[in-house]
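Undergrad: mind looking at a prediction? Sequence and model below.
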Amino acid sequence: MTRPTPAQLEAARDRLVPDVVADGLSVLFCGINPGLTTAVTGHHFARPGNRFWPVLHRSGFTPRLLAPAEQAELLTYRLGITNVVARPTARADELTAEEYREGGRLLERKVARLRPRWLAVVGVTAYRAAFADRGARIGPQERTIGSARVWVLPNPSGLNAHWTAEMMAEEYARLREAAGSSEVAGTA
């Protein structure tokens, strides 16, 4: 993929990025909000340097490294992607507290409708803001949304440098094991 120009990035601020979802997923991954590169391409976690796709593969969720443009293939593994907030921004700190809270309310409705087994929020700060849970830590949460269990994962952004790709893959693998590895990997 060629890097988007500054003009393309700016023009993408009003674009919505469609979710990659289906009913009854094993894990619905939930990003904070689309970055501008994601909004330009229409593919989740598309910014170069974002470690979501490599970590997803290293943790055993996918049998090979998928490119962002192959995001629809996630559905064959009973995985999906959505976001807490739909509005694309250059940085997550451009979002308001109200956007997080409203995003949390909308996410609860979406999860109740889609009924994934697990909701995996990638970013503890986003989870805390969206669900008013200041004490949340990385890992499984006590909270459920509908019948879905909730797991908070480290944010795969390259800006989250204190989490190496290896450390993230270990945490993502913990979720994969909890969700049932054969089911999630599509071998059930």
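TA: The structure has been received and is ready for your questions.

Undergrad: contacts, neighbours, all on C-alpha from now
TA: Fine.

Undergrad: can you give me the helices in this structure?
TA: For the chain, the helices defined by DSSP state H occupy 6-11, 36-41, 52-58, 97-114, 124-131, 165-179, 181-184.

Undergrad: redo the ones you listed as CSV? Include mean neighbour count.
TA: Output for those, formatted as CSV (neighbours: other C-alpha atoms under 10 Å):
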stretch, mean neighbour count
helix 6-11, 14
helix 36-41, 24
helix 52-58, 21
helix 97-114, 17
helix 124-131, 22
helix 165-179, 19
helix 181-184, 18
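
Undergrad: need these in TSV (columns: distance to Arg91).
TA: Output for the helices of the chain, formatted as TSV (distance: least, C-alpha to C-alpha, whole Å):
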stretch	distance to Arg91
helix 6-11	12
helix 36-41	9
helix 52-58	16
helix 97-114	14
helix 124-131	12
helix 165-179	20
helix 181-184	31
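
Undergrad: presented hereafter is structure B, for comparison with structure A:
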Amino acid sequence: MPDVIAPGLRVLFCGINPSLYSVVVGHHFARPGNRFWPTLHAAGFTPRRLKPAEQIELLGLGYGITNVVDRATATAAELSAEELVRGGRQLVAKVRRYRPHVIAVLGVSAYRAAFGRPQAALGLQPEPLGEARLWVLPNPSGLNAHYRLEDLARLFSELRQVAATG
């Protein structure tokens, strides 16, 4: 799954890994029921609700998408701890190369495993990733029943407000 990425983005959103469906259709967060696109709009990142096929429009708004792990799976639970750690190292290299202002990892459990931070909580992290401020948000997958769209929108909006101020 190719990244939607460019140098100097305001926010680089980082999913855990692509779904099998997303890989088939060629767009990030494309699986029906995934709340990424509605959440971005509800949180004020996009002027309208984008479709996954319109993902390239994020670049013009200063945002991009990547993943911790490139391998597609039916669920993130299929990823091994080793894959997450290796993906974390690759993400650090990507952040150093593209230099986003903020990296937003979408999945606290994946972040904890990939970066050896078992106590990490949602929100701004005390340590940066490369030179980027690091923010952890809930996974917007429809499989993550812990958060309603309203909850996701509120948490993503907190990131947007911080990212807008520099």
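TA: Received, thanks. Please read these numbers as outputs of a predicted model, since none were measured by experiment.

Undergrad: what do we get in structure 1 for His41 of structure 2?
TA: In structure 1, His41 of structure 2 lines up with His57, judged by TM-score structural alignment.

Undergrad: counterpart of Val162 of structure 2 over in structure 1?
TA: Match for Val162 of structure 2 (TM-score structural alignment): Ala178.

Undergrad: any idea how far that match lies from Gln141 of structure 1?
TA: For Ala178 of structure 1, the distance to Gln141 of structure 1 (C-alpha to C-alpha, to the nearest Å) stands at 13 Å.

Undergrad: and Pro116 of structure 1, by the same measure?
TA: Distance from Pro116 of structure 1 to Gln141 of structure 1, by C-alpha to C-alpha: 15 Å.

Undergrad: neighbour count: the two, which is higher?
TA: The residue with more neighbours, out of Pro116 of structure 1 and Gln141, is Pro116; 27 against 12, by other C-alpha atoms under 10 Å.

Undergrad: test my guess that that one contacts Phe29.
TA: No. With contact defined as C-alpha atoms under 8 Å, Pro116 of structure 1 does not reach Phe29; the gap is 9.9 Å.

Undergrad: what sits in contact with each of the two?
TA: The overlap between the contact sets of Pro116 of structure 1 and Phe29 (C-alpha atoms under 8 Å, 6 or more residues apart in numbering) is empty.

Undergrad: hmm, back to that, identify the residue nearest the match of His41 of structure 2 in space, chain neighbours excluded?
TA: For His57 of structure 1, ignoring the flanking residues on the chain, the nearest one in space by C-alpha to C-alpha, 6 or more residues apart in numbering is Leu65 at 5.3 Å.
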